[in-house]
Every structure is written in structure tokens, then in C-alpha cells.
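[1] whatever this is, show me its structure:
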Amino acid sequence: MITSTAWRGKRYAVLGLARSGAATVCALVASGAEVVAWDSDAQRCESLVESVQELAVNLDAVSLQIADLETIDLADFDAVIVSPGVPINKHPIAAKARAANVPIIGDIELFAQARAELPPHKVVGITGTNGKSTTTALIHHILETAGIPARLGGNIGLPILGQEPLPEGGVYVLELSSYQIDLTQSLDCDVAILLNITPDHLDRYADFQAYADSKARLFAMQLPDHTAIIGIGDAPSAAIARSLSARGEHLTKIAPGVCMDQSRWPSLQGPHNAQNALAAINAAQALGVPEAAIDRGLETFAGLPHRMQRIGERGGVAYVDDSKATNPESVAPALAAFDRIHWILGGLAKSDDLDACRPHFDRIAHAYTIGEAGPRFAELLRPHMPVDESGTLDVAVTTAAENARPGETVLLSPACASFDQFRDYEARGDAFRAAVEALS
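    Predicted coordinates for the structure are as follows:
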């Protein structure tokens, strides 16, 4: 794990003990910090205590207390560390910390504080409303293809503090949500990437501009001679790029609609993946990766589960799992990537319209709506295409399979969150695969 002498002897409160929170506590305790931790899930608290007890075998002493942070005085703490899932715009811990004049940070900020003691390395930070997981994984894959030591972390993969430090010359590749950026104060990325900004997570921000401002902070933390790569296909991202124009050669703008030969990249199809690939290419070039290794990385990238993942073919019909597409803006590129689509959509809606998808309605042979948003989406789509209100995913898959013809695509790209019917988007994607595999 990553540790730091900067944390030794300090006192931290940690709220939220899922993967990143548990890794944070272990890293702090192993560094000689005093930690008070809490999670409303008692099982997580018990698991953390067991993990720290295992650590204690190799340490002279450890200091961990499990206590509800809302019941203790925070005045003498050096920081309150919260998991990104904690809504600091609403949670009482935020007001309590501010009243005690204690900073609220996350594990990425702790990583930033630990960097000075790590072997010389570089950091790539990737943010954006859509495409950041694919771009993060692609950059990591290109680096590994080139034989460069790399770690994947942040909003993807294992918690960064729980991983072993890289040797000299390594690269940490971090997917960063706006929530994580909000909790970070000093992460100076050698390469910072913004793919796009579209409305999302607005329950956590005063308005859309506040959400965009959160993304912009990734560049405010950078030294001006470090590389910034920004997609300028939307107005907020373009405005951020303009604000950085003084960086000159250290700023790369990616315009929408760039024509690229994607035929040799089987897992990077569609116009959105052209942008993702171009961002990754520019990042790799900034890191000094040879062009031949970049080409090999693009060709051999396997893609990510539930992100335009082709899961099979039945009777000449392709079945594609894009369950990660939880808003209309992230669905639009998937619709643009195929010609004759049987579109399965619905769930817990993040917006009341499908306007971002409208330019691609001519590609849809038939739509099948599911979940809470099903009736509303069916109403929106009926003037433009045949629609079945299927209600559930298994019914939608069965009906789509009956209607689809060879050469067509059955696409799960829901434009919604999954929580009305599934644990998360991954469970929804797994259910789609199971339904496809159950077809006769």
C-alpha cells in the first residue's frame, strides 16, 4: 500500500468504509496516524477492524477507533476524509467539519500528499461526464503494452492507496469523478484530460455551472507547463479550454467529428470512441510512448464490461451491452455506431427527455422500454418508431430477439440509472447477458 511520513502523528476522521475508505484507513494507520472511522454498515466496520488487526502484526502500534463521527468533537482533527459517494452538499458531517475549521478531503488528496515520497513517477488524470472509464483503461493498456509500469485507480479499479507504489518511471492513471475532484486540493497531474461536460449529478451541485466548475478544478491544480487535453465538443468544455489558451503547446484541443480509421480497433467503435482514442493517443504521446506501442495498444484493447460490449450473436443478430450508458448523452454515441437497432432503454430517469438521442432515431428499427421511465420514454418515442412497453429486461430481450433480423443489433443502452430494478448498472448488464444466453 502507499504510505507517507506526512500523515504520521496526525489525527483523521474517515467516513465511509467501502473499498476506498477501508484502503484509506489502512494506509493512514500503517503510516502512524490516529484514525477514527465510521460507516452506517456495521459489517464494513467489522471488516475494517479485522484488516487493521492483520496490519498490526507488522507494526509496533496502531490507533483505530470506530465511532459515529456525528457524535464526536472534530476540533482537533487534521482532516475529515469522506468517500466520494458521501453527498457533502447535504450530509451533516460537512457542516460539522466546516464549523470546526477542519478540511474535508478524499483519498486522491492523500495520494497527492504522498507523491513526494514515492519513486519518481507521472500522473494522468481523466475526467468528463462520459467516456472517462474507457479512456482511463485505454491509456493504462497502452502504457502496459509499451512496457511502462502503470497503476489504474481513482474511480476505476482498486483504490489507489491500497496498491503497491510503482517503481521509478511508472505512471499512475486515475479516473476522476467530479466528486473526487471536489475532495482534492493539490493533485498536479502531469497530463490532465477533460473529455466532455453534459448535465449529470445535478443533485450534488447548485446548478450545471457549478458542476462544470468542479471539472475545471482539475486544471487549476496543474502547473501551467503540464499537459492539458480537452474535448471541445460542448460549450462548457470549450470555455475551459479557452481559459487555458496561455498554455500554448501544453494545451491540446480535441474537436468533435474527427475522422479516424477505427477499423483496426474492434473495441473502439463509434464517434465517441474516436474522441476517447484521440485523447489517449495525445496522452501517450505526451508521456513519450513510442508510436508503434500506441498502435498496438489501440488494436489490442479489449474494452470494458457494459460499455458497448458485444456479448454475442444469435441468428446473425448482434447483442450489445451498453448498460453503463445511464444518461441520454452517453447513449447517443452508441446509437450512432450501429445501423439497424432494436433499442432497449429505461430505468430510473436522470432527465425527462431523450433529445440527445434524437439525431439517431432514424437508425432505430424498434424500441423496448423498461422500468420506471418506460411509460414516459414510450410516449416520447412513439411518434418516431415502433415501441413496446416491455416493463422488464427479460421481456424486452425476448421480444427484440423475435423482431430482429440478420444484420441488425439488439442494444441495451438504457439512458437511465438502474436502481429501480437492479443493484447497479453492472447487475443490469449481467441480467442482459443472461437473458441473451437463455434465448433458444
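[2] can we go C-alpha only for contacts and neighbour counts from here?
    Noted.
[3] residues touching Ala401, list them.
    Counting by C-alpha atoms under 8 Å, 6 or more residues apart in numbering, Ala401 touches Val410.
[4] before we compare anything, build this one as well:
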Amino acid sequence: MIPVQGFEGQKVAVLGLGRSGLATAAALRAGGAEPLCWDDSPESRARAEEAGFACHDLTRADAFEGVAALITSPGIPHLYPAPNKIIARAMAEGIPVDNDIGLFFRSWATADWDAFDTMPRTICVTGSNGKSTTTALIHHILQETGRPTQMAGNIGRGVLDIEPAEDGEVVVLELSSYQTDLARALTPDIAVFTNLSPDHLDRHAGMGGYFAAKRRLFAEGGPDRAVIGVDEPEGIYLANQLATAREDDRVIRVSSTRKLGDYGWSVFARKGFLSEWRKGRQVASIDLRAVTGLPGAHNHQNACAAYAAVRALGLAPREIEAAFHSFSGLPHRSQTIAEIGGVRWVNDSKATNVDSAAKALDAFDNIRWIAGGLGKEGGVTALGQHLSKVRKAYFIGHSARDFALDLDGLDHEICETMEAAVAACAREAEAGDTVLLAPAAASFDQYPNFEKRGEHFTALVAALGG
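    Have a look, this model is predicted:
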């Protein structure tokens, strides 16, 4: 773990005792602080006490006497739609409020680094969509090219739960808006902004607050390099704010929709080809069409962002290209799980809304589409313009018949269960087809989460292969 610096001999309150909260308490203790833990859940408090931490009721009138800081878990609101009462009281009493991301950046560098030949680096990835895949892809490229690396944050391990830095190590962090919004220290070496679309708007009081939370990684952090997706107005604005001139190559612009050849440094994908341009000249190109772990334009944007981030570290295009081909993708995100008799089976159980399902439907040809679950407000009528490559749909779950009505005219079958849908696809699919699970719905009618839904689909497909 990363021992937290700056609180030796002091009491630090920890609010929220999930994965990140317990890791924070352990890291504070390792740094010589006295963590005072609290969670509204008796079960969470019991787990903390079993782990040897003292629970301290932060709702008491004297709760913050002698407390140096309050560290809160990302999921607890501190401002909108209404601040948590404990956080609001700490702020009113002048107690500094931070989160584990802020503690990480104040504690990551140590005196041991003086003996290193190459300083450790941090790459931080934020945005609305694709940040998990981009983070995992950067980490994979570094592993494949022999660089010491760890991955943490909103993906994998808590940031304080990773190991202290090695010589030349690169830590790759996925950061959500909840994490960037409150962190008191943000000092990435390379920061990546993938894109922006409406999400968590109640937590940030609208799109402006949501974008402002993402922007803090760049405005507060002052990265040496900024990789900015410019396919939305917010990305264009952010790149313009950070660059001192068109030729400023500290900002690497990224696009999956258009050519970007007139800037100091840009990386873009068109018609399945990634191109890198520097000072008005193309310097590298990669054919992404055969990279099975990164299908579709949305994944090509992820590939461009990851490519730009590791190029900023000095990696060569050819070694990046080789690593692309060994990337299998993240589970439940356009993940090819099998090819049986010329039929490709793809698990995109994470496609729980219309926007993400549309991206999946645009990414493949000759689709046999498994969709449905607990439908969301507004239905799926908007998917009508993304069905040109769907040969047949197989609807499951609570919303099966609603989907059929919304997409009237589409050849379909009401299967209701995943077992029935997979069996029907196995009977009817032909060589060259892609069976795509992209539900466009939540999983809670039949599964506890999208992961369990994807795992069930994967197990049923594996049984076909046996």
C-alpha cells in the first residue's frame, strides 16, 4: 500500500467503509495517522472493526474535536444534490475534506525516488465513456512492452492499495467525476479526456458542473501532456484552454470522426485506420480493422487516446501496434468470447442504455442481436436508425415485448430468457454472423448486475463450444 504522508500522529476521520474507505484507513495507519472510521451501515462498521479499525460516530456533537481532516468515499455527495450532513458539518467547522485520490497524490512521491534512474509517472484517464477500456489498454501496452506498471482508481484496486513505486514505473488511474471533483491534490504527468455525454447530472447540478469536475484534472493538475478527445464541444473548449498556440504539442488532440492534421500533435481514426500527425506531417499509421479487442468507432477513439498517452511516454508505434493485437478487451464491453463454426459471439452486457447499445450495433456486421431486460425511460425507439446490420433480434426479460413494439418491423423473436435466446441464435446463426449481447436495458429483472448477465451469456456460449 501507499502510506499516507502528512498526518503522522494526527486523527483523521474516514467516512464510508467500502473498498476505498478501508484501503484509505489502512494507508493512513501505515503513515502514522490514527484513522477514525464511520459508515451508516452497521455491517460495514463491523467489517472495519474486524479489520482492526476503531469506529468513531461522526454524527456526535463533538465528533470532530482534534480531527485534522475528513476523508470521504467518492459515492457520498458533498455538494449536490444535497451535501451529506457529516461532510457539511466538517466543512462548516473548517475541517479539510478530501478523498483517497487527493491522499494518493500527496503521498505517491517519496525520498526513495532520489535513487531512481527514471522517475515514476502517472497517467490519469477521465471522461464519460470509454475510460475503463482506455485505462486498461494503456496498462496492457505498458505490460506488453516490458514497462513496470500498476492500474488502479475507478477500475481494479483502490489507489492507496497499490504498491510503492519502482524505478521507472507508470501508474495508470481511471478517475470518475466523483473522484476528480473533491481531490485536493491532482498532479498527473499525463491526463486523458475521452469524451463527454450526460451522466451523473444530479450529482453535479447539470452538465456544466459535470464538465467542471472532469476539467479539474487538467486545470488543477497541470499535466505535462494532455490527451483530449475533441469530438464534442467540451473537448474542443478544453484543448483550446490548455494550448498556447495551434502548434503547442503539449496538447494531443484525438478524434474518431475527422482528420486532425493541422495541430502540433494529433491522433485520429478514420475508416478503421489510426493516424498520428505531428507538425503537419503524418508520422505513423495503424490498421485497427483487424484488432479484434477494439471493434467499432467508439473503441477506435479509445485506441487513439491510449496510443497518444503511451507515445507521450516515448513508446514506438510498432510496439504499440503489436500490443493492440494482444488486447482482448474488458469483460462485458464488446468482448469477443468465442468463434464457433464461423459465428462470432460478443458479450457487451455493459451496454445498458440506448447510447451504448447503438455503438455496439454500429460496430459489427450480420448481427443476431440479444437485447432486453429492465427497460429504461424513453424506450428504445431511438435505436431504429442503428438496425441496418441486424438480421434478427432475440428479446429477453421484462421489456421483451416493449422492445418489439418500439422496433416494429424488425425481424424478432420473444425469447424471454437468456437460455432460449442463445439456443435460438445457435440454431439460426450462419458463418459470418455475429451474435451480439447488447441489452440496451438494466439487468435487475433477472440478474443482480450486468456482470452476472454477461457471465451467464458467456457460460451458455462456452457450453455450445463443448
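[5] what number of residues lie near Glu117 of structure 1?
    12 (other C-alpha atoms under 10 Å).
[6] which residue in structure 2 aligns with it?
    By TM-score structural alignment, Glu117 of structure 1 lines up with Thr110 in structure 2.
[7] is Ala152 of structure 2 in a helix, a strand, or coil?
    Following DSSP: H, G, I helix; E, B strand; the rest coil, Ala152 of structure 2 is assigned to strand.
[8] oh, that last question was meant for Val192 of structure 2, not what I typed.
    Applying three-state DSSP: Val192 of structure 2 is strand.
[9] ok, the match of Glu117 of structure 1 to Ala165 of structure 2 distance?
    9 Å (C-alpha to C-alpha, to the nearest Å).
[10] same question for Tyr307 of structure 2.
    Tyr307 of structure 2 sits 23 Å away from Ala165 of structure 2, going by C-alpha to C-alpha.
[11] list the contacts of Thr72 of structure 2.
    Neighbours of Thr72 of structure 2 in contact, by C-alpha under 8 Å, 6+ apart: 14-16, 21, 87, 97-100.
[12] show me what contacts the nearest residue to Arg147 of structure 2 once chain neighbours are set aside?
    Distance criterion C-alpha to C-alpha, 6 or more residues apart in numbering; nearest residue to Arg147 of structure 2, sequence neighbours excluded, is Glu169 at 6.8 Å. By C-alpha under 8 Å, 6+ apart, the contact list for Glu169 of structure 2 reads 119-121, 147-150.
[13] show me what Leu412 of structure 1 aligns to in structure 2.
    Leu412 of structure 1 maps onto Leu437 of structure 2 when the alignment is built from TM-score structural alignment.
[14] thought its match was touching Lys350?
    No - checked against C-alpha atoms under 8 Å, the pair Leu437 of structure 2 and Lys350 is beyond contact range at 9.3 Å.
[15] between these two, who's got more neighbours?
    Leu437 (34 against 24).
[16] quick check: closest non-adjacent residue to the more buried one.
    Closest to Leu437 of structure 2 by C-alpha to C-alpha, 6+ apart is Ile370, at 4.7 Å.
[17] that neighbour -> structure 1?
    Using TM-score structural alignment, Ile370 of structure 2 pairs with Ile344 in structure 1.
[18] superposed on structure 2, what's the mean shift for the helix or strand harbouring that match?
    Using DSSP states H and E, Ile344 of structure 1 falls within strand 341-346. Its aligned residues in structure 2 lie a mean 2.1 Å from strand 341-346 of structure 1 after superposition (mean C-alpha distance after the TM-score superposition for structure 1).
[19] buried stuff in that strand?
    341-346 (16 or more other C-alpha atoms under 10 Å).
[20] ranges for the strands of the stretch 151-300 of structure 2?
    Under the criterion DSSP state E, counting those that start in this stretch, the stretch 151-300 of structure 2 contains strands at 170-174, 190-193, 225-229, 251-255, 265-270, 273-278, 281-287.
[21] in JSON lines, list those strands along with mean neighbour count and distance to Gly9 of structure 2.
    Putting the strands of the stretch 151-300 of structure 2 into JSON lines (neighbours: other C-alpha atoms under 10 Å; distance: least, C-alpha to C-alpha, whole Å) gives the following:
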{"stretch": "strand 170-174", "mean neighbour count": "26", "distance to Gly9 of structure 2": "29"}
{"stretch": "strand 190-193", "mean neighbour count": "28", "distance to Gly9 of structure 2": "33"}
{"stretch": "strand 225-229", "mean neighbour count": "28", "distance to Gly9 of structure 2": "37"}
{"stretch": "strand 251-255", "mean neighbour count": "28", "distance to Gly9 of structure 2": "42"}
{"stretch": "strand 265-270", "mean neighbour count": "26", "distance to Gly9 of structure 2": "48"}
{"stretch": "strand 273-278", "mean neighbour count": "20", "distance to Gly9 of structure 2": "51"}
{"stretch": "strand 281-287", "mean neighbour count": "14", "distance to Gly9 of structure 2": "53"}
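[22] mind checking which of these is nearest Ser399 of structure 2?
    Among the strands of the stretch 151-300 of structure 2, the nearest to Ser399 of structure 2 by C-alpha to C-alpha is strand 170-174 (32.7 Å).
[23] and that closest one, how far from structure 1 on average?
    Mean for strand 170-174 of structure 2 is 0.6 Å (mean C-alpha distance after the TM-score superposition for structure 1).
[24] in structure 1, what residues pair with that strand?
    So strand 170-174 of structure 2 sits over residues 171-175 in structure 1, by TM-score structural alignment.
[25] got a list of contacts for the matching stretch?
    121-127, 132-133, 136, 139-140, 148-156.
[26] circling back to that earlier point, residue contacts, the match of Ile370 of structure 2?
    367-370, 393, 396-397, 410-414.
[27] mind picking the two most distant members of these?
    Ile370 and Val410 (14.4 Å).
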